[in-house]
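[1] My questions are about this predicted structure, shown below with the sequence.
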Amino acid sequence: MGQHIIKMPDIGEGIAEVELVGWHVKPGDEVVEDQTLADVMTDKANVEIPSPVKGRVLALGGEVGQTLAVGSELIRIEVEGAGNVRGEAKPAAAPPPREAMREVQAPPPVERPAPVAEDDRPIASPALRRRAWELGVELKDVKASGAGGRILQADLDAHVATPGFTRSPGATRDRTTPRTDEEQIRVIGLRRKIAQKMQEAKRRIPHFTYVEEVDVTELEALRVRLNERFGAERPRLTLLPFLIRATVAALRDFPMINARFDDEAGVVTRHGAVHVGIATQTEAGLLVPVLRHAESRDLWDSAAEVARLADTARTGRATRDELSGSTITITSLGALGGIVTTPVINHPEVAIVGINRIVERPVWRGGAVVGRKMMNLSSSFDHRVVDGMQAAEFVQALRGMLEAPAMLFVE
């Protein structure tokens, strides 16, 4: 028997180190060729590291959350034959402490993993833990179906629905009972990247936010009619493709807003192409996939590409190229959009356009009070590059086209 060391591969030009965000194996596991061993992250792209050999895992080269240099030892596997380790074989590392093992171990490769051992802390979200506490359910008794042994809401529902289910002894909960439990969550992977990027954006960019009210009654009526007319043969239209089209049109007169600012070099690059970042919420956190060349797309082409990008982001399949290179970003909280937001600029861009929720309310119009569908645009700008007057004029241009949607089709 020999040992085969798998080193951290070079997974991108100019990348010297990556963050280890997940293990799919643990010491003692048998692995086969092409089986995924670990997930690593560079920028905002997750990369799976497969095994080139068949064998048994002897030791892991790092813990989840650790930064590893390209070329460093990732994992050591015992294989048939000589392996790739010369000289005296290095003894297998002792198993890590149980608390570390909880972070790196993966569930057995079965369709529905068995419950975790009693002395292992089940993996679940704070909201699910609270619900389980209120239901009187011990999470160690719940079968987990999520990635890495994570317990999902559906798993808890299935457990409670099991015939003969009873609350754990002494587990009856009273909302008035003081709680003393607490949970520590390591900020790693995508969440760490988001934190670093938000901190960097707020530290380096002097933000100012401009909010304007927009009457989208006519736009919504047009959107409904277009979906009724073409819904069976073309992608469904949301508000977003219309806003993208309006943004492209407005940027023709405000090129300083479709730009990226290298503040270290003191250079602003204005772009002719409009590459729109679409802020997308995923289970792992916020990602910003990029709709490229929005200036050359019609409504349905934009709608189809936005849907595709959102799907790849939410399923963890977005590539590094799909998550970089935007020149302006649009963000929306959908139905939770609130009245006003103060969006954070996607550094090194100089502007971000935020959509708030649409509400129908009484408006004074044409000498009478009528019901109209109203929405606020909350947009932030880099005050080093964009003056207040320019920002206001840009948002007013967006407003004009959204309130008179026929203008969106006038070249």
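    Okay, I see it.
[2] hey, let's count contacts and neighbours off CA atoms from now on
    Will do.
[3] pretty sure Glu74 is touching Glu63, no?
    If you look again at residue 74, you'll see it is Leu, not Glu. No. In this structure, Leu74 is not within contact of Glu63 by C-alpha atoms under 8 Å, at 10.1 Å.
[4] So between these two, which is more surrounded?
    Leu74 (21 against 18; other C-alpha atoms under 10 Å).
[5] follow-up on the earlier one: so for Leu74 and Glu63, which residues contact both of them?
    Shared contacts of Leu74 and Glu63, defined by C-alpha atoms under 8 Å, 6 or more residues apart in numbering, are absent.
[6] which residues of the stretch 51-200 of the chain fall in helices?
    98-104, 126-135, 153-160, 189-204 (DSSP state H, counting those that start in this stretch).
[7] Compare those and give me the one nearest Thr42.
    Among these, helix 189-204 comes nearest to Thr42, with 9.1 Å by C-alpha to C-alpha.
[8] centre of the chain versus the closest one, how much separation?
    13 Å (C-alpha atoms, centre = their mean, to the nearest Å).
[9] Against that first model, consider the following:
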Amino acid sequence: MGTFTFRLPDIGEGIAEAEIVAWHVAVGDVVAEDGRVADLMTDKATVEMESPVSGRIVSIAGEVGDVIAIGSPLVVIETEGDEAEVGAEAEAEAEAEAGVEVASGPLTGSGRADAVVEPALAEPLVETIAEPKNGDSPHFSKVLASPAVRARAAALGIDLAEVKPSEEGRVRHADLDQFLAYNAGGGYRAAGAARADETVRVIGLRRRIAENMAAAKRNIPHFTYVEECDVTALEAMRAQLNDARGAKPKLTMLPLLITAICRTLPDFPMLNARYDDEAGVVTRHGAVHLGMATQTSGGLMVPVIRDAQDRNLWQLASEIARLAEAARMGTATSAELSGSTITVTSLGALGGVATTPVINRPEVAIIGPNRIVERPMFVADGMGGERIEKRKLMNISISCDHRVVDGWDAASYVQALKRLIETPVLLLAD
């Protein structure tokens, strides 16, 4: 019988420490060789750590959210074999197989972070066995519900066996609401009652978001310019293209907007740039590596469309769909999540009237299309007069780093973008 100290191996060039974002073992647990021990997040990746030996966990390095240095003890494992032999073999294996990089890259227009958590799994279903109450006939019934529903039912004092489930047999929050509505006199708390206070520790990806948003706002003097665009013709062209697309992917507004961005950027090179403020150097890029802010269960991520200027509308639509899915599933690679030169961030139908997006540092500009609304406008009637017509309008926001981009340049760029958006046939011209 001996003990083996599993030290945090070197998990990347230049990495000095890592944050514990999840434990998969506790003191007293038995872990198998290659069994998952913990997930650690560095500045560049989320890494799964696997035990190089089998045995019982004697101690662990700390709690979720703690940061430990490379080479420091992660777990101590009680093993069956000789300590020296086990240790030598395990250390060699640990160094060779330090873990698998899950994903890495910047986050969003609200700040940059080179780390991505694993994809959140769907909430698991849990079967509970409802025992008979006093006086009931001795029977058992299975109740299928998620942990969140079970926790809520427990807080309300509700026996899930008394709740009629939905058609698929799973008790959902809506079923609890209905039960409460029909049993208001049963002493249960009202469905809309205030929840108990909850303390949530800021760790992992959310900590990276917080740190990098703060860094972006602290270091970059932002300014935002907003312009209204008439997208009636653009939306009509998009509908026509979709009607004739055949097996091609359906076009959203985003591929059209990206095409317009790529066509106008060559005349405004100061926007397609990255600023190394420590070195005092601005790099103006020829190619457009466009960051695309994507909402995931773990937070906002920014997969990158490489050489967006060389892709047509259908290629952009396919790449947007592929990268968005990879980001949400946590399968995006480091190369797909880093190196953007300018970012687009959009909330789609929730886009609001105007936004003031935060720059994806070290970029110098971020563009935010807003929600399309229909309003009456005066338009030319073709005979020298005007008429009132219902039009589709969309505001476009741009935030820039005022250290390297002047307000005149940002406004001029958006006006050029507006002209192209309002004359969409030019998007298809060579």
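    It's in. Remember, it's a predicted structure, so these values are computed and weren't measured experimentally.
[10] Now compute the TM-score of the two chains, please.
    Superposed pair, TM-score by TM-score structural alignment, normalised by the length of the first structure: 0.79. Supporting alignment: 363 aligned residues with a C-alpha RMSD of 3.3 Å.
[11] still on that earlier bit, mean neighbour count and distance to Glu78 of the first structure for the helices of the stretch 51-200 of the first structure - can I get that in JSON lines?
    Listed next are the helices of the stretch 51-200 of the first structure as JSON lines, based on neighbours: other C-alpha atoms under 10 Å; distance: least, C-alpha to C-alpha, whole Å:
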{"stretch": "helix 98-104", "mean neighbour count": "15", "distance to Glu78 of the first structure": "19"}
{"stretch": "helix 126-135", "mean neighbour count": "15", "distance to Glu78 of the first structure": "39"}
{"stretch": "helix 153-160", "mean neighbour count": "16", "distance to Glu78 of the first structure": "36"}
{"stretch": "helix 189-204", "mean neighbour count": "16", "distance to Glu78 of the first structure": "29"}
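[12] With distance to Gly277 of the first structure added, can I get the ones you listed in JSON lines?
    Formatted as JSON lines, the helices of the stretch 51-200 of the first structure follow (distance: least, C-alpha to C-alpha, whole Å):
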{"stretch": "helix 98-104", "distance to Gly277 of the first structure": "33"}
{"stretch": "helix 126-135", "distance to Gly277 of the first structure": "30"}
{"stretch": "helix 153-160", "distance to Gly277 of the first structure": "31"}
{"stretch": "helix 189-204", "distance to Gly277 of the first structure": "15"}
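[13] which one is the equivalent of Glu213 of the first structure over in the second structure nearest to, not counting chain neighbours?
    Aligned by TM-score structural alignment, Glu213 of the first structure pairs with Glu228 of the second structure. Closest residue to Glu228 of the second structure apart from its sequence neighbours, by C-alpha to C-alpha, 6 or more residues apart in numbering: Asn395 at 4.2 Å.
[14] Pretty sure the match of Glu213 of the first structure sits against Ile398.
    No. Using C-alpha under 8 Å, Glu228 of the second structure is not in contact with Ile398; the gap is 11.9 Å.
[15] Comparing the two, which residue is more hemmed in?
    Using other C-alpha under 10 Å as the criterion, Glu228 of the second structure and Ile398 rank with Ile398 on top: 26 against 17.
[16] so the more buried one, which of the three states?
    strand (DSSP: H, G, I helix; E, B strand; the rest coil).
[17] corresponding residue for it in the first structure?
    Going residue by residue (TM-score structural alignment), Ile398 of the second structure aligns to Ser379.
[18] So its match is in contact with Ile345, correct?
    No. Using C-alpha under 8 Å, Ser379 of the first structure makes no contact with Ile345, being 9.1 Å away.
[19] Now do the shared contacts for the two.
    Common neighbours of Ser379 of the first structure and Ile345 (C-alpha under 8 Å, 6+ apart) are 351-352.
[20] Could I get the full set of strands for the stretch 251-400 of the first structure?
    Under the criterion DSSP state E, counting those that start in this stretch, the stretch 251-400 of the first structure contains strands at 259-262, 267-270, 276-278, 280-281, 286-287, 290-291, 328-332, 351-355, 359-365, 368-382.
[21] Pro235 of the first structure: which of the ones you listed is closest?
    Using C-alpha to C-alpha, the strands of the stretch 251-400 of the first structure put strand 290-291 closest to Pro235 of the first structure, at 15.7 Å.
[22] Tell me who's in contact with the match of Ile398 of the second structure.
    Contact analysis of Ser379 of the first structure by C-alpha under 8 Å, 6+ apart lists 209-211, 342-343, 351-354, 395.
[23] residues near the residue nearest to it when sequence neighbours are not counted, how many?
    Leaving aside its sequence neighbours, Ser379 of the first structure sits nearest to Val353 (C-alpha to C-alpha, 6+ apart; 4.4 Å). By other C-alpha under 10 Å, 24 other residues sit near Val353 of the first structure.
[24] counterpart of Val353 of the first structure in the second structure?
    So, by TM-score structural alignment, Val353 of the first structure is matched to Ile367.
[25] Surely Val276 of the first structure touches Arg292?
    Yes. The pair Val276 of the first structure / Arg292 is scored as a contact, 6.4 Å apart, by C-alpha under 8 Å.
[26] Comparing those two, which shows the higher neighbour count?
    Val276 (26 against 19).
[27] tell me the contacts of the more buried one?
    244, 290-294, 326-330.
[28] Which two of those residues have the greatest separation?
    Top of the distance list for these (C-alpha to C-alpha): His293 and Ile330, 14.5 Å.
[29] ok, the two, which is more surrounded?
    Between His293 of the first structure and Ile330, counted using other C-alpha under 10 Å, the more crowded position is Ile330 (23 against 15).
[30] wait, doesn't that one sit right on Ile278?
    Yes. Contact criterion C-alpha under 8 Å: Ile330 of the first structure and Ile278 qualify, at 5.4 Å.
[31] against the second structure, where does stretch 284-296 of the first structure fall?
    Taking TM-score structural alignment, stretch 284-296 of the first structure hits residues 298-310 over in the second structure.
[32] measure that stretch end to end?
    31 Å (C-alpha to C-alpha, to the nearest Å).
[33] buried residues in it?
    For stretch 298-310 of the second structure, a neighbour-count test (16 or more other C-alpha atoms under 10 Å) marks 298, 300-306, 308-309 as buried.
[34] was I right about Val369 of the first structure contacting Val363?
    Yes. With contact defined as C-alpha under 8 Å, Val369 of the first structure counts as touching Val363 (5.4 Å).
[35] Counting neighbours, go ahead and name the busier of those two.
    For the pair Val369 of the first structure and Val363, the greater number of neighbours falls to Val363 (14 against 11), based on other C-alpha under 10 Å.
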